[in-house]
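*Asks:* Return atomic coordinates for the entry below.
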Amino acid sequence: MSTLLLRFAGPLQSWGDDSRFNHRRTYSIPTKSAVIGMIASALGRDRSANVEDLVALQLGIRVDQPGEIISDFQMVHGPKQADVTNRDYISDAIFLVGLMSEDRGLLQQIINALAHPKYPLFLGRRACPPSYPLIIGIREKPLEEALLAEPWLASTWRQPQLNSELRIVLEGNADSIDSLQHRLRDIPISYDPRNRIYQYRYVREAGHVNKNKTAQTEHDAFEELE
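*Replies:* Next up is the predicted model:
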């Protein structure tokens, strides 16, 4: 098994959860539909394209820097009235994203696409471009092992403020009885705006304590303003 590791970081991220009406919420970690959508966009696939090969990838998320949820108030102007909408974002977060597959060639194809994307990349919403490096590389390890082995990505100045236990969320099993499992409705069947279809998947929580983690990034959301 091979696992592709990606670094999702930026001033803002937003991962669509149960957004309805005037409140656009965000889930606390990247969703599978958003990760697959980013890859499909990089590959140049349109919204009606088949994504079964990408959905088959096993997804794992490690929360290296959880960030904080903030809300933005926006006005949406209609033909007769203007409505206020609340949009939630995660500020200053860093996630280690793993994608596991037996097809190493597909993972390399994804790397090439992310390095030279057909369409712009964003972390959930168009207003959330990723910071770089985005691509960490391919590890010849199973998903969980690869996530556990990678050095801590949290910013040096934030490390003393963070818990030593990293939250890890992995693909679950519908046949398993596990109190740490829950369901997310984030498997994309169709991105077609006229017929969006998502199905449920099981995910399970895991954790790993390593007090000797070392930082691999100096992420500062405001460094470009200096």
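
*Asks:* Every contact and neighbour count from this point should use C-alpha atoms.
*Replies:* Will do.

*Asks:* Downstream of the helix or strand hosting G60, the next helix or strand is which one?
*Replies:* G60 belongs to strand 58-65 when assigned by DSSP states H and E. Once the chain leaves strand 58-65, the next helix or strand it forms, by DSSP H and E, is strand 68-77.

*Asks:* thinking again about what came up before, list the contacts of the strand holding G60.
*Replies:* 29-30, 32, 92-101, 143-144, 147, 152-155, 162, 166-171 (C-alpha atoms under 8 Å, 6 or more residues apart in numbering).

*Asks:* and those residues, which are buried?
*Replies:* The neighbour-count criterion (16 or more other C-alpha atoms under 10 Å) marks 29-30, 32, 92-101, 143-144, 147, 152-155, 166-171 among those as buried.

*Asks:* Counting only helices, which of these make the cut?
*Replies:* Within those, membership in helices is found for K32, L143, E144, L147, as judged by DSSP state H.

*Asks:* Switch the residues you listed over to TSV; also include distance to D53.
*Replies:* Shown next, in TSV, are those (distance: C-alpha to C-alpha, whole Å):
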residue	distance to D53
K32	13
L143	17
E144	21
L147	22
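
*Asks:* one more to put side by side:
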Amino acid sequence: MAEYLVFTLCAGMAAMGDLAGHERRGTLTWPGRSAVLGLVAAAAGTRRDDTQGLARLEQLRVAVGVIDDGVPLRDYHTVETIPTAAAKRPDSRPVAILAAGRATNTAITLRDYRVGVAYAVALWGAPLDGLAEALTRPVFALYLGRKSCPLSAPPAPRRVDAAGPVMALAHALLPPFRPFGRIRLVASDERIAADDVEDTRNDVAIDRGKWHFASRAVYTHRPARGEDEA
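*Replies:* Now for the predicted structure:
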């Protein structure tokens, strides 16, 4: 048995970053390690430049249980871009636009979202003190991806003892408006069963201020009926 912190992430819209491109930003079907730990950091009031605070969170192990990965939504919008020659080393974007005058360009960009998502999250492997309290009374607003994607219900964190991450995730509390749903897939930092599928995700934060990330192994596990029952 080990101690876990479990909570839920439900949102009307979510954007769980993919490789960033200028014209398109896709979304994955569940939040990665950097997204989960970034949300916990926001709840605790840990800022991007607090390297020691972020390093403590990086010691945690993470498992995400997919209850509902929602449906895809694509948003089209425009971005005004500024040629480098038109405004060199500006103090701000408004200053750059003003300096560029009529030399700006307009590009259509695509942003992908998932609508109506619900996930369970388990954290373990490092001290959990204070994290449940932070998620209950977050310092900063919690959102799932972009700031336009706030959570639709409180995370409802709880500390539990369980034989593994799948059993721990079964203790996650869904909000009243989502009373039904079982965990269909678990994406974990650690292998849960011998037949888990190993993949790679680029979601280990190296420098959150500079948006630098590294790759890691992620193991996807599909719980059998009854395996995910607390």
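
*Asks:* TM-score for this pair?
*Replies:* With the length set by TM-score structural alignment, normalised by the length of structure 1, the two chains reach a TM-score of 0.79; 202 aligned residues with a C-alpha RMSD of 2.8 Å.

*Asks:* ok so, going back, what does the strand holding G60 of structure 1 correspond to over in structure 2?
*Replies:* Under TM-score structural alignment, the match for strand 58-65 of structure 1 in structure 2 covers residues 61-68.

*Asks:* The longest strand seen in structure 2 aligns to what range in structure 1?
*Replies:* Among the segments of structure 2 that qualify as a strand by DSSP state E, the longest is strand 105-124. Counting by TM-score structural alignment, strand 105-124 of structure 2 falls onto residues 81-100 of structure 1.

*Asks:* Report the central residue of structure 1.
*Replies:* With distances taken as C-alpha atoms, centre = their mean, P30 lies nearest the centre of structure 1, 2.8 Å away.

*Asks:* Now that residue: closest residue in space that isn't a chain neighbour?
*Replies:* W15 (5.5 Å; C-alpha to C-alpha, 6 or more residues apart in numbering).

*Asks:* What's the one you found aligned with over in structure 2?
*Replies:* Per TM-score structural alignment, W15 of structure 1 is aligned with M16.

*Asks:* residues contacting that match?
*Replies:* T27, L28, T29, W30, P31, G32, A35, Y113, L144, G145.

*Asks:* Try it again at 6 Å.
*Replies:* T27, L28, P31, G145 (C-alpha atoms under 6 Å, 6 or more residues apart in numbering).

*Asks:* so which of those residues persist in structure 1?
*Replies:* Counting by both residues aligned by TM-score structural alignment, their matches' C-alpha atoms under 6 Å, structure 1 reproduces these contacts from the contacts of M16 of structure 2: T27, L28, P31, G145.

*Asks:* mind checking what W211 of structure 2 lines up with in structure 1?
*Replies:* Aligned by TM-score structural alignment, W211 of structure 2 pairs with R196 of structure 1.

*Asks:* Kindly report the same for V160 of structure 2.
*Replies:* Per TM-score structural alignment, V160 of structure 2 is aligned with R139.

*Asks:* Against P133 of structure 1, how distant is the nearest residue to its match once chain neighbours are set aside?
*Replies:* What sits nearest to R139 of structure 1 in space, not counting adjacent residues and going by C-alpha to C-alpha, 6+ apart, is T3, at 5.2 Å. From T3 of structure 1 over to P133 of structure 1 the distance is 17 Å, taken as C-alpha to C-alpha, to the nearest Å.
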